[in-house]
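Visitor: My questions concern the predicted model and sequence given below.
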Amino acid sequence: MSKIGKPKVERYDAPSGGWGSARSVTEIVLRERVPLKSGALLTRQNKHGGFACVSCAWAKPGKPHPLEFCENGAKATAWEVTSKRCGPEFFAGHSLTELRGWRDYDLEEVGRLTHPLRYDAASDRYRPVSWAEAFADIGAELKALDPDSVIFYASGRAALETSYLYQLYARLYGTNNLPDSSNMCHESTSVALPKSIGVTVGTVTLNDFDQADCLLFFGQNPGSNSPRMLHDLQEARKRGAPIITFNPLRERGLETFVNPQSPVEMLTDHPTQISTQYHQLKPGGDIAALAGMCKALLTADDLALEQGQPAVLDHAFIAEHCHGFAEFCEWLQRQEWPQLERQSGLTRSALEAAAAVYGRRQKVIGIYGMGLTQHRHGVETIQMLTNLLLMRGNIGKPGAGICPVRGHSNVQGQRTVGITEKPELAPLEQLGERFGFTPPQDKGRNTVEACEGILDGSVKAFIGLGGNFLRAIPETSLMEPAWRTLRLSVQIATKLNRNHLVPADKAYLLPCLGRTEIDRQNGVEQAHSTEDSTGCIHGWRGVAEPPEGDLLSESAIVAGLAKATLPDNPKVTWDAWVADYALIRDEIALSFPEIFHDFNARMWEVGGFHRPLPAAKREWKTETGKANLIVPRSLDADPDMPASGRDVLTLMTLRSNDQFNTTIYGYHDRFRGVKGTRAVLLMNRNDIERLGLAEGDKVQVSTVADDGVRREVGPLRVTPYNIPEGACGGYYPECNALIPLWHHAEGSKVPAAKAIPVRLNKLIVANDGGFPVEPEGYGAQY
């Protein structure tokens, strides 16, 4: 295994971006042994005619910067085009039992998978297998199973073309079991916004960012999760737009930024202040904070009208476009400030200050991430942010709207082309008529329901189109042993990860091309497409030569599995589609004509083309025909697991600056000053003292839940950090073992990973330099 240096924690005072970002990019390019000629790939990243970043889904501008990639985007590209290889010879020398003792980082550092593999239980190793044999055996297994017992999971990285084929394969097979990574993050958005404003996605584009005169940030960390957004935030600040941030932790990317692409800024090291107000509310305090801002606006409006001053609220917009305003106002008037302060963790004066700035601005964007979605009442929290925007007419006009920041690069796009467990969101009638079959009508299983099915034995097989499912989900300690009871596990991947090391009765590991790479079918280079966070669809081409070995494209793998599983259908031309992806796009256009008409031509428009967003034009596709202000049931975002007791803290899971989703690029969370380890628990100094702990102490963390399941993670190092009292933070995915499967958002079933009541147990650990050796097993033994 690789060496990661002696662990240490120290204060980091430098801005985001800057020389720290430049050094980090250089380090990973060298570490991954990226060939010199491949280093030029970064100049083609997120550029017209180049390739889309395989990391986050932030918008790709029509007029890109000279280098249109960020630190984590460069890491993702280096990670994919690495010259390191993970072939049959590696597995001949390592059993899965041995590899389960490796760190997640070291597993992926072995390199790119090069050959299809089948698990051999007798030797506890993966053995090479031909594609023909793999497809035939997988197809035979699937033919023998009830379609409802099979899960077709998608991670969010596959292009629109592959995603369309994948959902068609599942439905021809007979199931809507199409969960995806959105179920673990922004499904709350897809449930909340249709009821409020009649769309499933955000309403803003990059053009709106250029015009906005104020930005509201809730529970999103652009410095680590979408660093290219920092350019848009910096430009907003330079033209005087305030940025008001609500987040429990002080995140460097929301404080200061030095643009690595600006020679002047790099030479002077003069940062731009990003947030003009920074409110550290408690985890789950967003509903109360938003209610406080709304209440302050309502009071200010009443006072302005009494004094004959211009109104604070947009009464004309509300009268013409909104439903439920009177009921919402009545609810606001019943809310008392002491309760709002207690639930939010903020003072009345702080909330009134935020409302005052918001009330003076005309074009405001509300931006949010999983800090809103991953709560028991995550759906209602998003609806409260929508209420705040609607009160001043900030949806459906230039420079204003709501902006959920999606995670994985095409997670929004794969939903657009039919990867969903909800039959009402898929064009089943069109698919049935076009391909001559009767699509399944029953609701499929989402991610939580797929886990429940694996635990109770009703799920027999799992096909994973990318991802590291077992590592990304909650309830780790129960799910790993249950996974071994599956009849079949098929994983389509570029690199080895933890999920691949937990075999089913039959397990296959199928290597695919990466998005950065040239995809040749019968000698012809293919193009593909993705949709970004702003509903913009772009065409792309890989530019790197694929690794040597026996790899197939994701589309070819899906087609190969489908042909081996399904009866012949002359209307379903798998071979022709794989030979020419333009034919797949023609089918997408027929299935979704409103969005994808003239797809093959429009995908090459500079800057891409946007899907229709009715709410952006003040067309409300809701039951009332208007935008709805929805009253929340409670100010408490997580009422099912209250953090009661002086010794109980609320844990929120976090991502490092050196990771993307479950992919660990390194052990240096630069912005938080943590280096060489991920086994830390970030705590407020007052809580450390109050609980009789000291910096550097080792603790075992356990979930406070009376359901008979033991959930533990540790040992973790107690680490002081600027986090609200009563809260603590630990890294995802390692802390997923602490999340009960049933602790999820109502309506969306997104795991409530941002509010987990925990207790700490101080451990006596031999002196090892202040840190545990990682990973010390897996799951509950992390």
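Guide: Okay, I see it. Residues are numbered from 1 along each chain as shown.
Visitor: from here on, contacts and neighbour counts on C-alpha atoms
Guide: Noted.
Visitor: List the contacts of residue 541.
Guide: 49-51, 516-518, 526-528 (Cα atoms under 8 Å, 6 or more residues apart in numbering).
Visitor: Save the residues you listed as JSON lines, and put in distance to residue 130, neighbour count and secondary structure too.
Guide: Below are these laid out as JSON lines (distance: Cα to Cα, whole Å; neighbours: other Cα atoms under 10 Å; DSSP: H, G, I helix; E, B strand; the rest coil):
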{"residue": "49", "distance to residue 130": "34", "neighbour count": "17", "secondary structure": "coil"}
{"residue": "50", "distance to residue 130": "32", "neighbour count": "19", "secondary structure": "coil"}
{"residue": "51", "distance to residue 130": "30", "neighbour count": "27", "secondary structure": "strand"}
{"residue": "516", "distance to residue 130": "25", "neighbour count": "27", "secondary structure": "coil"}
{"residue": "517", "distance to residue 130": "22", "neighbour count": "18", "secondary structure": "strand"}
{"residue": "518", "distance to residue 130": "22", "neighbour count": "20", "secondary structure": "coil"}
{"residue": "526", "distance to residue 130": "24", "neighbour count": "17", "secondary structure": "coil"}
{"residue": "527", "distance to residue 130": "27", "neighbour count": "23", "secondary structure": "coil"}
{"residue": "528", "distance to residue 130": "26", "neighbour count": "24", "secondary structure": "strand"}
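Visitor: ok, and here's another one to check against it:
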Amino acid sequence: MAGSKDNAGGTATPHEYRHSTGGWGSLQGIARIALKERASPGVIETLSRQNKPGGYMCTSCAWAKPPNPHAFEFCENGAKATLWDLTTDRCTPELFASHTVSELRQWGDYELEMQGRLTQPLRYDANTDRYLPVGWDTAFAAIGQKLRELDPKSVTFYASGKAALEPSYLYALFARMYGHNNLPDSSNMCHETTSVGLKKVTGSPVGTCTFEDLSKCDAIFYFGQNPGTNSPRILHPLKDAVERGCKIIVFNPLKEKGLIEFTDPQNPIQMTVGTPTKMNHMYLQVRPGGDIAAIMGLCKRVLERERAAQETGARPVLDHAFIEQHTHGIDEFLAKLNTIGWDALEAESGLTRPDMEEAGDVYCNAERVIGIYGMGVTQHVHGGQTIGLLVNLLLLRGNIGREGAGCNPIRGHSNVQGQRTVGITEKAELAPNDKYRELFGFEPPMEDGHTTVEFVKALLTGENKGFIGLGGNLAMAIPEHEQAHAAWADMELTVHVATKLNTTHLMPGKSGWILPCLVRAEEDMQAGGPQAVSMEDSFSHIYGSQGRRTPASELLKSELAIVAGIAQATLDPDPKAPWQEWTADYSLVRDLIARTWPDQFHDMNVRMWQAGGFYRGNPARERIWKTDSGKAEFTTPTVLNAAGVGRAENRFHLVTLRSNDQFNTTIYGHSDRLRGLSGSRMIVLVSPAEMERLSLREGQVVTLVGDAGDDVVREVGGLTVTPYDLPAGTLAGYFPELNPLMPLWYHEEMSKTPAAKSIPVRIRT
């Protein structure tokens, strides 16, 4: 690590990691968590099968599982997730006998999850303020009785993004048979902007690339995603691309090490006597939300090059035939582009004109270009406009719908995209309602349900009476902590399907339950024998996964068995919904998925085991545009910065981050190695220039105060000033600790995804 303060008042040195991503540091990070978790003996066999054909599919990110895997097809954080799941530590009823819920609530999520795997169902007892052990039949009966008493529209079924396709399909079916579309999932918190914004312009709610495109592209334009921490296995194909001549242009406020240099842990030469691979051709530290202006600058350069080609009779830069045949709306976009001057683009992006022109030249000179983005794009008030602009850039040269080109969002949780595919959506129009009528003979609800933001609003008004959480730690992930946490326990029913204890479980409703489930690596033995599950990656490929480890407790049930058990206890008996038969044999559920979406999932039970999974298809990849115009849409931005609140004197835009020892709200440890940080998570990253301007010292403790312009006081104190390389007007700190600074209303305009990458704040000393 690096970073220091000059007690005499000199400029602080920003913290940084002085080694490459991957390499020995990655192996040491895995070993550290392995020692801490004391994982079960079979973990080595599990890791050897991880993300391989016929093996176990990682519960961490949704990156591809290639048909020809490496010897070790897992990354540092994927290994941490498996070790975390297969810990030998156990969270038994004795913990709750020794501590009240109120006491445990003070521990924090890291300490709670360190207690280990939950071992049996638990019921909250308000008289003693403790969770007590209970039998499964009793739990199902009581939960079913309470659900029957409640208005279905007052109950929310949340899904964290880990649950496989089979339980997710049944969860969505259960919700609609019960009578609501209140089915938000973790996509609402991260990539719903993709689902809405990308669908608007290409007709498809998911990316258009496949894994193979990465081996054929000439340039990659990479926006707002940190692969070293959030999806490290992408570094292998990126490294391969760079080494064959592909140029990667990065746009991100922070210089993330994964896009600077990488040492392949599976390459003995590079690990010993070799040198790291330099990953980027240009690294442009854009302001938070400044991607819109940056992409407008790229487009402006493309048009300059096109005009120059016309004047000299050179080959056109634009793909005129593609634009004419496949796009709509370019004239309005070009008219807007011509009215925007370079000064405005520089001011809003934080980049210089020469840098934007150079990046634009790379785009013009590349035959095949992929646009990659993450939550640094989606978690802004105008994030959908950024996606529209990125698609505009790709459309100018026909870079969607052909090999080696396309739009490629990087998704988070391992099956968050798949859950949406099989029906977990709050939008009634996206549910397979006709198939529900045909296959199950009931009339599904046609009223839209809650997004996560709308769930919290209903919680605050007292309208939401019940909550079922299929995994996750939602109370910590949402904005508006103070108000939401105070209202959480007022619900009539809270049910949590979980593997480990977390803070959300410690806000039990009047009837509160924790139902412990298997992890994906464990053997799932049902009446029909050992069962397998399936999931979908970011490239729309479907894979089977088979667990082999002995379950942490003989009292655990699978997620599917728990969903089916609650459904059976809640709904009237129906021969068209044989919950017990589906629990005994998951292949029957896959048959239902195939019958519901026959074009995409035919022969699913066989095809999910083929190497590399099976591709469910994407019309936009075939240049079939399911938009209102029947063509890909050029969009015209209304703003040049995606942040919802503009710049002002001493106002900063806060970017919330995940550390290298973290996946979403799960904290594996307190090392953020790839940023040169460790120890407390209660820090705020500030550029040395801003520290000097505001007379801040490294190590000084400050408070961040919300500056969104409403009358609500939001603040987080006890934050240690830490120097870091950031653009002017930018701060950074950890999620979820800084979530209380984010207003509930401060979300992406179309998708309602919380705008966690540009929260307006001030520093109070």
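Guide: Yep, that arrived. None of the values given here were measured: they were computed from a predicted structure.
Visitor: just the contacts of residue 541 of the first structure now: which is nearest residue 729 of the first structure?
Guide: Distance to residue 729 of the first structure across the contacts of residue 541 of the first structure (Cα to Cα) is lowest for residue 516, with 34.1 Å.
Visitor: Need the counterpart of that closest one in the second structure.
Guide: In the second structure, the residue equivalent to residue 516 of the first structure is residue 521, according to TM-score structural alignment.
Visitor: Just say helix, strand or coil for the residue nearest to that match when sequence neighbours are not counted.
Guide: Residue nearest to residue 521 of the second structure in three dimensions, not counting chain neighbours: residue 547, with 4.2 Å by Cα to Cα, 6 or more residues apart in numbering. Look at residue 547 of the second structure: counting by DSSP: H, G, I helix; E, B strand; the rest coil, its state is coil.
Visitor: Residue 547 of the second structure is in contact with residue 524, isn't it?
Guide: Yes - using Cα atoms under 8 Å, residue 547 of the second structure is in contact with residue 524, at 6.8 Å.
Visitor: Overlap in contacts, those two.
Guide: Shared contacts of residue 547 of the second structure and residue 524, counting by Cα under 8 Å, 6+ apart, come down to residue 532.
Visitor: which stretches of the stretch 1-150 of the first structure form helices?
Guide: Secondary structure of the stretch 1-150 of the first structure, counting by DSSP state H, counting those that start in this stretch: helices at 18-31, 36-39, 71-81, 88-92, 96-99, 104-109, 131-143.
Visitor: Identify, out of the ones you listed, the most deeply packed stretch.
Guide: For these, the largest average neighbour count (mean count of other Cα atoms under 10 Å) is found in helix 71-81, namely a mean of 25.
Visitor: what does that helix correspond to over in the second structure?
Guide: Residues 76-86 of the second structure are where helix 71-81 of the first structure lands when matched by TM-score structural alignment.
Visitor: go on, stretch 727-739 of the first structure?
Guide: Against the second structure, stretch 727-739 of the first structure falls on residues 730-742 (TM-score structural alignment).
Visitor: Quick one: end-to-end distance for the matching stretch.
Guide: End-to-end span of stretch 730-742 of the second structure (Cα to Cα, to the nearest Å): 15 Å.
Visitor: Residue 449 of the first structure: which of the helices of the stretch 1-150 of the first structure is closest?
Guide: Closest of these to residue 449 of the first structure is helix 131-143, at 19.9 Å (criterion: Cα to Cα).
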